[in-house]
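Colleague: dropping a prediction and its sequence here:
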Amino acid sequence: MIGMLILSHSNLIAKGLVETCKQMAPDINIEGIGGIEKRLGIDAELALQKLNEMLENNEKVVIYADIGSTVLSAKTIKELSSRPADVHIVDAPLVEGSITGSIEISIGSDIDKIIEESKKSCFIEKN
């Protein structure tokens, strides 16, 4: 299976996206990390720990991150992980991309399709 890790500066955003993705795709393995001690930020050590735990139970893990230091943390934890080749940082909008990715994971899409469809989510017209 392919797991999903959501990284955000906000714990509320990370947990809310996990909840939303689970409602759309209840059987996926998804975790969210955000905030540091009830403030905005990212705990890279916790994110690395969670990523390595996910790699124990999944053949691959996709990471969705919001902005700035969270993206840098995603790149760092990928390289420090137990299996960097099996970690994919998805260049997609956090909300739309992770929801699209969760659905693709739930229907058994391969890693390339998950990433491709997630990237397309930035082109969704809203008016």
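Modeller: In hand now; what should we look at? Numbering: from 1, shown residues only.

Colleague: switch to C-alpha atoms for all contacts and neighbour counts from now on
Modeller: Fine.

Colleague: SS state for Val95?
Modeller: What DSSP: H, G, I helix; E, B strand; the rest coil gives for Val95 is helix.

Colleague: mind listing what it touches?
Modeller: Val95 makes contacts with Leu17, as judged by Cα atoms under 8 Å, 6 or more residues apart in numbering.

Colleague: tell me how far the residue nearest to Ala92 when sequence neighbours are not counted lies from Lys60.
Modeller: Using Cα to Cα, 6 or more residues apart in numbering and skipping the chain neighbours, the partner closest in space to Ala92 is Lys119 (4.7 Å). Counting by Cα to Cα, to the nearest Å, the separation of Lys119 from Lys60 is 18 Å.

Colleague: Ile13 now?
Modeller: 23 Å.

Colleague: again with Leu40
Modeller: 28 Å.

Colleague: comparing those two, which residue is more hemmed in?
Modeller: When neighbours are counted by other Cα atoms under 10 Å, Leu40 and Lys60 differ, and Lys60 comes out ahead with 19 against 14.

Colleague: try this one next to it:
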Amino acid sequence: MIGIVVVSHSPALAEAAVALALQMTGDTRPAIAIAAGAGEGVIGTDAVRVADAIDEVASPDGVLVFMDLGSAVLSTTMALEFRASTTEVRLSSAPFVEGIVAGVVLAAAGASLDEAEREASSAMTAKNAQPGSAAPAEAPATQAEVDVAVTAEATIVNDVGLHARPASVIVAKMAGFDAKVTIADADDPGRSASASSLLALMGLGLGKGTRLRISGTGADAAEAVEWLRAITADGYGE
């Protein structure tokens, strides 16, 4: 499991962001280290603290680092020269809060360093797809994918809709399937997202009463689509 390091000028900010992310992971949690502040009551960052944090959570799977402001990036870059561990370290360019949430949830689900970094970095794509922003164009499905797609429909019944916690449960479960699954608003197909993308699912803003069209391709598509249909009909366990 990859390790997560959070570098911030403010301990309170870092701790709050990590606490938010951990609410979505259940019992399985990745190793997380916070390197925040530059001394007792001093706002800032310290390269030595960052290096120690990296060494604390270093694993063969790598370490993903999230930083809040510009000088945090400088401190983290310097820290790479001070650390004792030799594991691969990636410095994420993701927005601070969204990146931490995505990185922690994906790490807990057993995602690779590449997968967690990619999901965290997609945070702005999900935000940009909100009403009033130009949504990025998605590649159309190939004819082969259309021909073998497994589909199902389900209506969201829980009061708060497809919010952060259900989205994290879905993403963690999808990691275990050999399938590419998409969730869409059946009455507004343009509102769709990969069931493997935490931030994209959260960005859809699907509320109670929304009728979902669930589509999947791949070896485990039937199992994945049925699991997702059933948990949606059950209110995501809430």
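Modeller: Thanks, I have it. This one's a predicted model, so the numbers in the text were calculated from it and none came from an experiment.

Colleague: hang on, the earlier thing: what do we get in the second structure for the residue nearest to Ala92 of the first structure?
Modeller: Taking TM-score structural alignment, Lys119 of the first structure has Ser121 as its aligned residue in the second structure.

Colleague: residues near that match, how many?
Modeller: Around Ser121 of the second structure there are 20 residues (other Cα under 10 Å).

Colleague: helix, strand or coil for the residue nearest in space to the middle of the second structure?
Modeller: Nearest to the geometric centre of the second structure sits Ala102, at 2.2 Å (Cα atoms, centre = their mean). With three-state DSSP as the basis, Ala102 of the second structure sits in helix.

Colleague: need the contact list for the equivalent of Val63 of the second structure over in the first structure.
Modeller: The equivalent of Val63 of the second structure in the first structure is Val61 (alignment by TM-score structural alignment). Residues near Val61 of the first structure by Cα under 8 Å, 6+ apart: 2-5, 51, 54-55, 86-88.

Colleague: among the residues you listed, which recur in the second structure?
Modeller: With both residues aligned by TM-score structural alignment, their matches' Cα atoms under 8 Å, the contacts of these that the second structure also has are 2-5, 51, 54-55, 86-88.

Colleague: show me where the first structure has helices.
Modeller: 11-24, 44-57, 69-80, 94-106, 111-120 (DSSP state H).

Colleague: most tightly packed of the ones you listed?
Modeller: helix 94-106 (a mean of 23; mean count of other Cα atoms under 10 Å).

Colleague: ranges for the strands of the second structure?
Modeller: 3-8, 32-36, 63-67, 89-91, 150-155, 180-185, 188-194, 211-217 (DSSP state E).
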